[in-house]
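> kindly return the folded structure for what I paste below:
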Amino acid sequence: MGEQLHLNVNILNSGVFGGSWRHPDNPPTSAYTIEHYTRVARAAERAKLDAVFLADGPVLDGGLEHRSGNSFEPTVNLAHLSGVTSDIGLVGTLSSSYNDADELAHRLLGVDHLSGGRVGWNVVTTAGAAAARNFGRTAEPAHADRYTRAADVVSRVVEAWDGAADPSPQGRPVVVQAGGSTDGVELAGRLGEVIFSASQTLEEGIAYRARVKAVAERHGRRPEDVVVLPGVSTVVAATEEEARRRRATLAELVPWPYATARLSAQLGFDVSAHDPDALVPLDLLPEPDDADGSQTFYRLVLGIVRRERPTFRALLDRLGGGAGHRIVVGTPEQVADDLETWFRAGGADGFNVMPDVLPSGFDDFAEGVVPVLQARGLFRREYDGSTLRAHLGLPVRPLPLTDRPLATTW
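Next comes the predicted model:
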C-alpha cells in the first residue's frame, strides 16, 4: 500500500441519493447541462483528485419522474471535460455487453489522445431486461456469459491499444472494473487496474481487496498494480448534528416508487407488494452466485439483511433510497477519520467518492475533507504527473493477457 490514498469523484447526475435533485441546494435540472459536469470536474481538479468518474448504462431510463438520469454519453462528456481541465483523470463507463471491441478501442483511444493521456475505461457487464430489449434481445444474457464476453472484449480492446502506432502519453487508457461476484473478481484480478468495489464493513473491504490482489498475483501480475477503490457516499457538514439533519432530509426526499423499484431489481422480487414495515424475508433471497442481475449489489444488500434483519423501510433508508454504497455522515474530520481507518487497515487503496448532492455536497468534501487528509499527509497537495497512470502510480506497460477466451457474440 502506498503512503497516500487515491480519490475519485463520481459525478452521478444530481448526487448519489435518489432524491438529490429535489434538495434545496440543487437546481432540479442541473444534471442535464454540460456546465454541471464542468463545474464539478474543475472543483475536483483544484482539489487534486485522481479522476472524475462517469457512470452510465446503455438504456433509456423510464423512471425520470422520480430521478434525473445521465444526460450525456460518457465519451462525449469526457471529450468535453478534456478541453476544460488539464490534469485530472477522466473515467467513463461503457458496456462490454453491448459495444463492439474494435470501435470501443478506437473511440476511447481517441479521447485519451485529446486529453493528453488522462482517460480510463470502466468496464461493466450490463444486467437487466430493459437494456437487452434496447438491443433487440428478449432477455438479458446469463451472468456467466456476460463475464465471458467481457473478458474477450477487454482483451481485444487492450490488444488494439497495445498495437496502436501512436500511443498516448500514458501508453494506453487505464482499465477500471467493478465486480463483486465470483466471475467479477476473476475479471478484476486478471485485467483490471483500478477496481471500483462495494463493501459495507471494514472486514468486507479488507477481505475483498486481499482477494482481488491474490487473483492478480495468480495471473502473474504485481498486486500493487491493482488499485482498489470502494465507493463511499458522503454527507458532510460543519457539525455532526447538521450532517445528520442533512442525511434525514435526503432520506425524506427519495421518491418511494423509485426506491422500491431499485430495491426490487436488486433483490429479484417485487418489494412494493410487501408491507414496508415487515422484515425482509430471508427465504426469498437466494445465494449470491445463483442471482442473475448485478451480483455486486445483491451481495451487498444480502449482507445487510443477514446482519441487521431490517424492515423494508429501514433497509431502504440504510441504502439511501437504493443507491447501495456505504454512507459516511459527519464533520470533515469525522469523514477523514473514517477514510483513514479503512486505508490504514488495508480495506482500500483510496475511494470513489459519491457525494450526497452535486455540486454542493462535493464542495463540502473538497473544501472540508480533502484539506484534513492533506494535513495528515494522506493526500497530495499537487499533481506529480499529467496522466491518469501517473496519478494512480500505475506502470506504463502492457497488461498480461493470460488464458484468453474464444470470441463471444450474441
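
> contacts, neighbours, all on C-alpha from now
OK.

> how about the helices in the stretch 151-300 of the chain?
Under the criterion DSSP state H, counting those that start in this stretch, the stretch 151-300 of the chain carries helices at the ranges 182-191, 202-218, 240-253, 256-267, 295-308.

> tell me which of these is the most buried.
Burial of those is given as mean neighbour count (mean count of other CA atoms under 10 Å); helix 182-191 ranks first at a mean of 23.

> please give the structure of this sequence too, so both can be compared:
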Amino acid sequence: MGVTGRKLNLNAFLAASGHHEASWRHADTSPERGVDIKHYLKLARIAERGLLDSVFLADGYWAHSGSLEPFTLLSALAAATKRIGLIATVETTYNEPYHVARKFASLDHISKGRAGWNIVTGAGPAAEQFSRSNHPEHHERYESAEEFVAVVKRLWDSWEDDAVRNDKGSGVLVDAAKVHEIDFIGKHFAVKGPLNIARPPQGYPVLVQAGSSETGKAFAAQLAEVIFTAQLTFEEAQTFYTDVKSRLPQYGREANELKILPGLSPVLADTEAEAKDIEDELFQLIDHQGAINRLSSRLGIDLSSHGLDDFVSLDGAQTTDQVSGMKSRHQLILDLIERERPTVRQLINRLAGARGHFTFTGTPLQLADVIEKWFLNGAADGFNIMPQIYPSGLERFVDKVIPELQNRGLFRTSYEEQTLRGNLGLARPENAFINPNPEKEVHIS
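The predicted model follows:
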C-alpha cells in the first residue's frame, strides 16, 4: 500500500559499535573506532546512499562514552557529504547561549544548511565538571532551557538575511543597519548581542528535542521541529503521537510542523532464524552483573540478591516524581515491568538492545511491514534508526529495507532539497527581529 504527499523521515543514530549494550564485544564490531573519523565517514556515506534525512550524534558530560565531540566530528562529515543532515546533541545546562548559537551557525554555514540541534537539558549530573555545586532539578533545567533557546534564536536573528553585502565597489562589507543587538535580559541569561557570524543558511538549524516527560512534551510542542522519542509498543507510540500533536494548536502550530521519530533498533538478516541467532549472540555477551547494578541504581531497589530467572518486583522502587533525570525513560521501564512481569534476565535483555527503544529482530520485509504500520496509523512520522551492530546493521537497513519502503511509495527515491529543513518538509523561519529605526549604511571592516 502506498501513500501520496507524505513520506517517511529517517535518521541514523550513529555509534561506535552499535546500540546493543554488548555490541562492542561482538566479532563484527570494532569498538576502538569510536574515535576514528574514517568509521563515521563510512557510516555517514552509507546513510546518505540510503537517502536518509540525517545522522545524529548523542553527547553528554556526565558519563564516559569514548566518543568524539559532536561539532568537531560533524564539521568533518559536512566536508565529506553533500545532502544528509547533521544533528548534534548539545546540553543547555552546562553551556552558554552565545557559544551554542555561534557553533551551530558555523556548522550550518560549513554544511550549507544541513545542521540540526538536539536540545537536551542534561539528564546526568555534571556539576563537578563545571565548577558548580549542584545539578539543577528537572523543572529548573527545563525552565532555563526554554530561555536558553529563546536567546539562541534571537542571536541567529541578530543578522538579517541580507546584512552581508561584500560590495567591493562601494566598500561595504556588512550593512551595519541590518546587524542588531538583542539586549536580552531574562531570569537566567543576559546577552547583549549581536552574534559574530551571519544568520545560518536555514535561518535556524532544525530544532530537535528528545524528552518525553510531561515537561518535555510541552517544551517540544512549543519549540521543537523533530522529536526523538522512545516507545516500546505500537499502542504507546500512537498515544504519544496523538498527545503531542494535539498540543501544537495552543502554540499556533500545525501537525506537519513537528516530526515525531521513535527510536527503532533492528537486528536484520535474510531469515528470521538468522536474525535471532545474531540476537542470541548479543544476549550471551551481556555483562549481567553490570546490568543488574545499573537497574538497581535506576529503580532505587537492590536487585543484587535476585537470580536471573527471578521475577522483578517494583516494591520500594522510585516513582517518576522522585527521579530528577530522564523521567520519561524511568516511567517507560516501570510500565514495561508492570505490563510484562519479566524476570531479571528478560528485563536485561529487553533493555539491552537500545536502552528502552523499540527493538526488532527479523527480516527486512518484516521490518518494512512494521514501519508501514506505524507510519500509516498515527504512531510515527518516521524513525530514528538505531542498529544494534555497526556498520553491518546500517548497511542491511539501507540495502534491504530502504528499497522495500521505496517500492511501497513510503520513502523518497532522491533528495528533494539541499537543506535539512527542505528534506524534512519544514519551513525556513522568518527573521523575528524587527528594526524600527534603520540606521545609515556604514562600513565594517
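
> for G15 of structure 1, find the nearest of the helices of the stretch 151-300 of structure 1.
helix 240-253 (10.4 Å; CA to CA).

> that closest one vs structure 2, average offset?
Superposed on structure 2, helix 240-253 of structure 1 shows a mean distance of 0.8 Å to its aligned residues (mean CA distance after the TM-score superposition for structure 1).

> please apply the same query to stretch 146-155 of structure 1.
Looks like 1.1 Å for stretch 146-155 of structure 1 (mean CA distance after the TM-score superposition for structure 1).

> that stretch aligns to what range in structure 2?
Counting by TM-score structural alignment, stretch 146-155 of structure 1 lines up with residues 141-150 of structure 2.

> rewinding a little: export the helices of the stretch 151-300 of structure 1 to a markdown table and append columns for distance to L94 of structure 1.
A markdown table is the format used below for the helices of the stretch 151-300 of structure 1 (distance: least, CA to CA, whole Å):
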| stretch | distance to L94 of structure 1 |
| --- | --- |
| helix 182-191 | 16 |
| helix 202-218 | 22 |
| helix 240-253 | 29 |
| helix 256-267 | 21 |
| helix 295-308 | 17 |
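
> so which of those gets nearest M354 of structure 1?
helix 240-253 (13.9 Å).

> what packs against that closest one?
If contacts are counted by 3 or more CA pairs under 8 Å, 6 or more residues apart in numbering; DSSP states H and E, helix 240-253 of structure 1 sits against strand 227-236, strand 326-330.

> what's the angle between that helix and strand 227-236?
Between helix 240-253 of structure 1 and strand 227-236, the angle comes out at 100 degrees (axes from the mean of the first three to the mean of the last three CA atoms, to 10 degrees).

> specify the angle between helix 240-253 of structure 1 and strand 326-330 in degrees.
Using the same axes, to 10 degrees: helix 240-253 of structure 1 against strand 326-330 is 140 degrees.

> tell me where structure 1 has strands.
Secondary structure of structure 1 (DSSP state E): strands at 6-10, 51-54, 89-95, 119-124, 174-177, 194-197, 227-236, 326-330, 350-355.

> quick one, which of these gets closest to W161 of structure 1.
Closest among these, using CA to CA: strand 174-177, at 10.7 Å.

> make sure F130 of structure 2 is actually in contact with Y94.
Yes: taking contacts as CA atoms under 8 Å, F130 of structure 2 lies within contact range of Y94: 7.2 Å.

> which one's more surrounded, the two?
With neighbours defined as other CA atoms under 10 Å, F130 of structure 2 and Y94 compare such that Y94 has more, 16 against 11.

> now do the same for H99 of structure 2: its match in structure 1.
So H99 of structure 2 corresponds to E103, using TM-score structural alignment.

> typo on my end, Y390 of structure 2
Checking TM-score structural alignment: Y390 of structure 2 goes with L358.

> and that match, how far from L12 of structure 1?
8 Å (CA to CA, to the nearest Å).

> more neighbours, these two?
Of the pair L358 of structure 1 and L12, L358 is the one with more neighbours under other CA under 10 Å, namely 29 against 22.

> ok, the more buried one - contacts?
L358 of structure 1 sits next to 11, 13-15, 20, 26, 40 when contact means CA atoms under 8 Å, 6 or more residues apart in numbering.

> show me those that map onto helices.
Among these, the residues falling in helices (DSSP state H) are V40.

> what's the farthest-apart pair in the contacts of L358 of structure 1?
Every pair of the contacts of L358 of structure 1 checked by CA to CA; the farthest is S20 and V40, at 15.3 Å.

> neighbour count winner among the two?
Between S20 of structure 1 and V40, counting by other CA under 10 Å, S20 is the more crowded of the two (27 against 20).

> please pull up the equivalent of that one in structure 2.
In structure 2, S20 of structure 1 lands on S23 (TM-score structural alignment).

> does its match touch S17 like I think?
Yes: with contact taken as CA under 8 Å, S23 of structure 2 and S17 are classed as touching, separated by 5.8 Å.

> between the two, which contacts overlap?
Contacts common to S23 of structure 2 and S17, judged by CA under 8 Å, 6+ apart, are 29, 389.
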